[in-house]
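>>> My questions are about this predicted structure, shown below with the sequence.
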Amino acid sequence: MTRWRDRAPAVFFVASAVLLACGAVAAAVGADGVSRVLWVSATLLGLALSVLWTARSVLERRAGVDVIAVLALAGALWVDEAFAGSMITVMLASGRLLEARAAARADRELRLLVERTPRTARRRAGNQVRGIPVEDVSPGDVLVVGTGEVVPVDGRLLATGTFDESALTGEPMPVERPNGDDVRSGAVNAGPPVDVVATSTASESTYANVVRLVQQAQATSAPFVRTADRFAVLFVPLTLLLAGFAWAVAGSPVRAVAVLVVATPCPLLLAAPVAIMSGLSRTSRIGVVVKGGAALEALAAGEVVLFDKTGTLTRGRPELASVVTAPDAPPALDVLRLAASLDQVSPHPLAGALVGAARGRGLDLALPADVHEVHGHGLEGRVGDAVVRLGKAAWIVGDDDPSWLRQVRRRAALDGCLTVFVAVDGRPAGAFLLEDPLRPDAPRMLAALREVGIRRTVLLTGDRADIAETVGRIVGVDAVLADRDPADKLAAVRDESAAARTIMVGDGVNDAPALAAAGVGVALAARGATASSEAADVVLTVDRVDAIADAILIARRSRRIALEAVLVGMGLSLVAMVAAAAGLLPPAAGAVLQEGIDVLAIGIALRALLPTRLHSVPMSADDIATARRLREGHEVAIAAVEQIRTVADALRTRDCRLDPVHELLDRLERELVPHERADEEELMPLVARALGGPATATMRRTHAEIEHQVSRLRRLLTGIAPAHVAPEDVTELRRLLYGLYAVCRLHNSQEEEGAFALVPPTPATARRGGTVRG
C-alpha cells in the first residue's frame, strides 16, 4: 500500500499526459472522435481524483481549494471543452507530482538516516569480543568498531582512527581523530578497527538525536504556507463570484468555465511549499537541521539574538591551560602523562582534555589497570608501577593548605579555570587548570548576523559577570546579562520577545526553557543529544556557530523567493481570470496559459535550491591544505609563546640566572620568527584571497611587531653581563617579555579568528595546548 501511494502521483501524471498527447495526435490526423474520447477520459480521471481529494479534505476538516478544480473539470465537460479539461487534469497531476517529489526528497534523506542507525555493537571484555544490542551499551564499555562500521554510540578513542562524518556534518573528506579524541555515533570508521570507550547510551547519542530532529523537521508546515492555504480558501468565493458574474453578463456558461480553468491557485498551493522545502534542504547541507517550515519562517523573521556562553560562544570543551606541580613532585610532563594514561578509560567530560593535551605534547600513554571510580571524589588506578588518583582537592591534598594549592586556587579564580588535582603513589603531585576557550568563529558570526539584519545581540549566561563581560567584549555583543539561572534566562527571553522577534542560541540543559520560550530556539548538538536539542526549533549538527548566520540568510532568501513566486503566479492568474470573464480567453487557451503560469511560479520557487553566496568563505582545496599545514606551525609557536610567560614569572632581582632567557630567545628565533615569516608569505595571501586585502592589515602589522620585539630582546641580552645582572636589567627584561607575550597572544587570537577559523577544524588542528609549569 505504501509503495502504491508513493507511485500514485507519477502514475496519475503519466496517465493524464499520455491521454492528452494521444488525443492531440488523433486530432492532428483528423480522428476527432478518438481525440474527444481520450480527452474526456483524461477529464473524468481528473474529476474523479479531485472529488476524492475534496471529500478527504472535508472529512479531515482541512481547508482546501480542490473544489475549484472539481467545478472547472465538471464545467469543461458540461460545455464540451474536453481539451481544456484534459489540460486541467495534466496541470493537477504535475502539481501533485512536484509536491510528492519535494516530500520524497526529505523522506529519502530521513530513510537513509534511519537505515544507517546501528542496531548492534561489539563489546570487548578482556580478550573476548561479543555482539550485543546497541540498547545494552553503557557508558564506560569498551567497544570495537571495525572498518566500514558505524560508530554505535558517542565515545572516546583508545587509538588514532579515521572516520567519515559526512552523515553528521556534510563534510565529504574523512577526518583523522587522535587517541583520546571524542567520536560521535553515526560516523563511519574509514580506517582500521579501533576501540572506543562509550560515553553515552544509544538513545542519548548524537546520531539518534539527529534522526529524531529530522523526523520533527518534517512534522510541521511553515506559517507562510498555512497563510497561503488560508488565502487560497478566500480565493474560492472570489473565483465563484467572478465566474457567476461572467455567466450572468455573457448569458453563457463558457466564460464561467474559462474563469474556473485559470483560477486554480497552484502558485499558492505549490510554489510556496516548494520554496520553503528548498530552504530546508539548503540549510541541511550546511549542517543545520530546521524543524520544519514554521521554524524556517521564524528564523527568517528574527531581529534579536540571545546567546548562552558556555558551549555556544566558547568551545564548551575544557582544554588544558597549565600544570602546577607540588614540591618534590615528578616533573610536570610526567605528571601529565600519568594522569592522561589513567583518564583514557574515563567517560568523564574532562578526561578528553588531559588525554588530548598529553597526545599534543607527544607523550606515550599506557593503558591503566585496576581502574575504579570513588563516588564523589574521583578516579583511581594503576599506570605502570604507579598508583594514580585524579579528583577533588580534598581527596588529593586532605586538610592541608600548602602554598602551591593557594596559588592554584588564586589562578583558577582569576582566570575562571576548572581544576583537577592529581596524586601519585599517595602523595599530592599537582593540579591541572582547564579553561574553556572562545570559539574562533564567534566574532565573525556576530559580524555576519549584523550583515543579515539582526539589530541586537545579547550574551545571556549563568557565569560570573567579569568573565561574561570579557567574552562579550571580545565577540562584540550589544549587551551582557550575567549570573542568570534558568528562570532568569527565561524571564530575559520573554522581556526581549515583548519588543522584538527573538532567536535564542544555547547548548545545555539549563538553556532548554529559554530555547522553548524564544521565537526560535537554536541548539548546538554537534557533540551529542541534549534537552536543548529537543526544545529547540533549529539544531546545528556541525561544531561551528557561524552556520547560524548562513541559516538565517538561507531562511530569508527562501521566504523572499516564496513571496515572489506567489505574487507573480497569483497576479498573472488574476489577470487571466479577468480576461476570461471578459471573453478574451476561451477555456482551452486558458488551460494552456494556466499551465504556463504554474510552471513559471514553481520555477521561481525552485530558485531557493540554487547555491548562493553565504558568509562561510569558500576556499580552494590547495588553500585549505596550506592553512592546515601552517596551523601545525601555529601550534608550535603557541607553545613557544607560553614559555615567554613562564620565563618572565621566574625572573628574580636577586641571583638572577639568564640561562632560561637565552634558551627562550633561541627558541623564539628558531620557531616563532620563522613561523611568522611563513605566515607573512603564505597565510596572508590566502586570507586576502578569501576576505580581501584589508583583512590582513592588522595581522601583517603584528608580524612586524613580534619580530621587532624579539630583535630587541636579543640586543638587550647582548648588553647584559651574565655575572652582573642589575635589578633594573631584570625589570627591563620582565617588561619586554610580558609585552612580547601580550602581543603574541593577541596575534594568535587574530590568526585564529581571521585565518584558521575559515578552515573546517580537524582534531589535530583545533586542539590548543597549555603551559606546563614546574
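Right, received. Where do you want to start? Numbering: from 1, shown residues only.
>>> all contacts plus neighbour counts: C-alpha atoms, from now on.
Will do.
>>> mind listing the strands for the stretch 51-200 of the chain?
Taking DSSP state E, counting those that start in this stretch as the criterion, the stretch 51-200 of the chain carries its strands at 120-125, 128-133, 142-145, 155-157, 161-164, 175-177, 182-183, 188-189, 194-198.
>>> out of the ones you listed, nearest to R628?
strand 175-177 (12.8 Å; CA to CA).
>>> Put this next to the previous one:
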Amino acid sequence: MGVTRVKTAILLLALAGLIAGLALHLSGQAGLATLAWWAGVLPALAALVIEIARSLGRGETGLDIVAALSMSAALGFGETLAAAVVAVMYSGGTFLEGFAEGRARREMQGLLSRVPRSATRHRNGALQEIPLDEVAPGDRLLIRQGDVVPVDGTLASATGFVDASALTGESLPIRLERGAEAMSGATNVGEAFDMIATRPARDSTYAGIVRLVEAAQRARAPMARLADRWALGFLAVTLLIASAAWALSGDPIRAVAVLVVATPCPLILAVPVALVAGLSRAAHYGVLIKGAPALEALARMRVLILDKTGTLTDGRPQIVSISCLGGQTEAEILRLAAALDQASQHPVAQAIVAAAQARGLALPVPSGVTEHPGEGLVGQIEAHRVIVGGEGFVAAQIGASPGSTALDAGALLVAVAIDGRMAGHLVMADPLRAGMAQILTGLRREGIARIVLATGDRREVAERVTQGLGLDGLSAGMTPGGKVALVQAERAQGPVMMVGDGVNDAPALAAADVGVAMGARGAAASAEAADVVLLVDRIDRLGAGLAIARGARRIALQSVVAGIGLSVLGMIAAAFGALSPVQGALLQEVIDVAVILNALRALRIVPRV
C-alpha cells in the first residue's frame, strides 16, 4: 500500500471513529462511544509513533511529538473525545501534506527509456535485433532515420547527420564523416548509417549521464519542511506551559487541555494548504512544481544558472537574413527553397519551410526531387530547377566555385541555386528569445541576485548570443559533469536554481537546489530530473513561478504566526482552567478554520507576467 493510501486510510478511520463516537454518545451509550473514539485515535497515534521513531533515527525533531503527546495525554486522562478531535485534525493535516507531495518527481527510470532497449546488428550478411546489453565493442550497428544512437561508436558510412542538441546544447544538426565519433543519446536525423560500437551500453555517454543524475540526487541535501523548522521552539513553549499549569494547579487535566490546544494544526494544516494552493496557482500559469518542498525551495532562490540552447534561445534554427545574388527577390528565393525543402525531413529544411509559411508564401509541390543526405536537395519547382544545400554542394552542382561568405559564430549558411545560377543564401542561426533582457530583469526583481550562463556551445557563440544581457558569469564548452561542478561552486553565493532542457542538463538539474526544465519541447530526462517543469515554451513563466512561490510561502508564514499566536493565547487560557480539553480542541478547530481560510489566499496570487 502506498504512503498516500495509508494516510488516507488513517484519516478515514479517525473521522469514522469521531463521528461514530459522537453518535453513540448522543444516544446514551457512553461506553461504546469511548471505544469508538479509541478505535479512531489508535491508528493515528501508531502512525505518529512510527514517524517519530524514524525522524529521531535521522536526527530530526518535528511537530509530530507535540501531536503524539496531546493524544496520549488525552487518552491517559480519559479525555477520549478530545483525543479523537486531535487525531482527525492531525491526520487531516498529514493527508494534505501527502497530497501536496504526491506530485513529486517520477523515478529516473524514465531517463533510460529514451535509449532503445535493442540494437540492429550486422552479422553474417544479415541484420539481427539484439538486446542492448549484448552490444560489444567492434559490432557493426545499423542506425535508421529517427533512431537514437544506442551506444558510443564511430561512423562506418560515408556520412551521417545527427541531432546532438540534447547532449551538447548545439542547436543545429551535426554532419559526421566516416570515422567520426557518434555519441549515444544523439538522434539520427538523416539517412540510415552504419556505425562501429566502441563501448558497451553500460559505459556509453548516455549511461554516464544517468549515473551523474542519480549521484547528484543522492548528494543533494534534503529540504526541510517549513513547519518542522518551527517545531523545537513550539515544543519547548508547549511543555513549559503544560508543566507549569499542572505544577501550579495540581490538576493534570489542565496540562491535557494545554496540550490539546497546543496541537500544532496551524502548522500542520496552514502550511500544506498554502503550498498546495501555490502549486495549483502555478500550474494555472504553466509552471508544474513537483511538490511542496520544491515550492518552498523555489521561494528562496538567489542564484540562477541558465542553459543557452532551448532556454535563452528558441532551440530551433531560424532564418536571420537572406542575401540575393541574382535578379530574384528575398521572398522568391525563400519561396522556391522552401517549396523544395518540403520533400525533406531535415530540421534545417523544416525550419526553412516554417519561415516561408510564417510569411504567408504559397508553396508549390516539388517534383523530381533527389536528396543527398547531409548535403542538400535537387528538384523541379514549377518551371525552375532548384538546388538547396551547403555552399560546396550547391556550387558543385552548378559547376561554380564555392564563395567565402563571412558568418557569425554559430550561424549556418544555406545556398540556393535557381536554373543553374547561384541565387542567394539563407543565413540560419538560433537567436535569443524575444524580450530576454526584460525577462532577466524581471527575474532579478523577483529576488534573483546572480545570473550565470552554462552551455556546451563554444565561447564565441555564447558571447555573441548573450551580448547585452548583463549576465554575471558565462561558462562555455561545459560537459554534464562540468555543469554539476558549476552548480556546486555557485552554491557559495546562495541557493542555486538551474534551468535547462537537454539530456546534458539533467545531472545539473538534479544537483541544483531547484532544477527547472523547459518541458514543452525539452528532453524527458531533464523534465524528470527537475523539481519544476515549464509546461509552456516560455521562459518568462519562470518569473511567474518565482512570484507565486514567494507569495505562497509568505502566506504560509503569516498563517503560522497568526495560528501559533492564537494557540499560545488558548494554551494560557487552558493553563488557568478557562478551557476544558474538549473546549480546547474546539477552539483549536476555530483557529484551524481561520488559518486555512487565510492560507487559501494563495489561490488568488497574480504574478506579473
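That came through fine. Only a predicted model underlies this, so the values are computations on that prediction, with no experimental measurement involved.
>>> Fetch the TM-score of the aligned pair.
After superposition, the two chains reach a TM-score (TM-score structural alignment, normalised by the length of structure 2) of 0.68; 501 aligned residues with a CA RMSD of 4.4 Å.
>>> Please, where are all the helices along the stretch 201-350 of structure 1?
Per DSSP state H, counting those that start in this stretch, the stretch 201-350 of structure 1 carries helices over the ranges 206-217, 223-250, 253-261, 266, 272-285, 293-301, 332-343.
>>> Of those, flag the one that's most buried.
helix 253-261 (a mean of 29; mean count of other CA atoms under 10 Å).
>>> tilt between that helix and helix 223-250?
170 degrees (axes from the mean of the first three to the mean of the last three CA atoms, to 10 degrees).
>>> quick one: the helix or strand following helix 253-261 of structure 1 aligns where in structure 2?
Once helix 253-261 of structure 1 ends, the next helix or strand along the chain (criterion: DSSP states H and E) is helix 266. Per the alignment by TM-score structural alignment, helix 266 of structure 1 matches residues 265 in structure 2.
>>> what's the average distance of that stretch to structure 1?
Compared with structure 1 after the fit, stretch 265 of structure 2 shows a mean deviation of 2.0 Å (mean CA distance after the TM-score superposition for structure 1).
>>> Please list the residues outside that stretch that contact it.
Residues outside stretch 265 of structure 2 that contact it (CA atoms under 8 Å, 6 or more residues apart in numbering) are 89-90, 93, 588, 592.
>>> Stretch 287-300 of structure 1 now?
Stretch 287-300 of structure 1 has contacts (CA under 8 Å, 6+ apart) with 168-170, 213-214, 216-225, 276-277, 279-280, 283-284, 503, 519-520, 537-542, 547-548, 551-553, 555-556, 559.
>>> ok, now stretch 443-457 of structure 1?
302-307, 474-479, 545-549, 552-553, 615, 753.
>>> Likewise for stretch 253-262 of structure 1?
68-69, 71-73, 75-76, 79, 84, 88, 239-240, 242-247, 573, 576-578, 580-583, 585-588, 590-591, 593-594.
>>> The longest strand along structure 2 - contacts with which helices or strands?
Ranked by number of residues, the top strand in structure 2 under DSSP state E is strand 421-429. Applying 3 or more CA pairs under 8 Å, 6 or more residues apart in numbering; DSSP states H and E, one finds that strand 421-429 of structure 2 contacts strand 318-324, helix 330-341, helix 391-398, strand 412-418.
>>> 6 Å instead?
Contacts defined by 3 or more CA pairs under 6 Å, 6 or more residues apart in numbering; DSSP states H and E place strand 421-429 of structure 2 against strand 318-324, strand 412-418.
>>> Out of these, which is the most enclosed?
strand 412-418 (a mean of 23).
>>> other SSEs contacting that strand?
Counting by 3+ CA pairs under 6 Å, 6+ apart, strand 412-418 of structure 2 packs on strand 384-389, strand 421-429.
>>> circling back: so the next helix or strand along the chain from the longest strand of structure 2 aligns onto which residues of structure 1?
Moving toward the C-terminus from strand 421-429 of structure 2, the next helix or strand (DSSP H and E) is helix 436-445. Using TM-score structural alignment, helix 436-445 of structure 2 corresponds to residues 442-451 of structure 1.
>>> in the superposed pair, what's the mean gap between the matching stretch and structure 2?
Stretch 442-451 of structure 1 sits 2.1 Å off on average (mean CA distance after the TM-score superposition for structure 1).
>>> So A536 of structure 1 versus D511 of structure 1, what's the distance?
Distance check for A536 of structure 1 against D511 of structure 1: by CA to CA, to the nearest Å, it reads 10 Å.
>>> follow-up on the earlier one: mind giving me a markdown table with the strands of the stretch 51-200 of structure 1 and columns for distance to L716 of structure 1 and mean neighbour count?
Output for these, formatted as a markdown table (distance: least, CA to CA, whole Å; neighbours: other CA atoms under 10 Å):
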| stretch | distance to L716 of structure 1 | mean neighbour count |
| --- | --- | --- |
| strand 120-125 | 60 | 18 |
| strand 128-133 | 63 | 12 |
| strand 142-145 | 56 | 23 |
| strand 155-157 | 48 | 27 |
| strand 161-164 | 48 | 22 |
| strand 175-177 | 44 | 19 |
| strand 182-183 | 46 | 24 |
| strand 188-189 | 54 | 23 |
| strand 194-198 | 52 | 25 |
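>>> which position in structure 2 aligns with A340 of structure 1?
Matched to structure 2 by TM-score structural alignment, A340 of structure 1 sits across from A338.
>>> ok, now which ones touch that match?
352-353 (CA atoms under 6 Å, 6 or more residues apart in numbering).
>>> now do 8 Å
By CA under 8 Å, 6+ apart, the contact set of A338 of structure 2 is 349, 352-353, 356, 363.
>>> got it, and A516 of structure 1?
Counted by CA under 8 Å, 6+ apart, A516 of structure 1 has contacts 535-536.
>>> after superposition, how close is the strand or helix carrying it to structure 2?
Using DSSP H and E, A516 of structure 1 sits in helix 512-517. Compared with structure 2 after the fit, helix 512-517 of structure 1 shows a mean deviation of 4.6 Å (mean CA distance after the TM-score superposition for structure 1).
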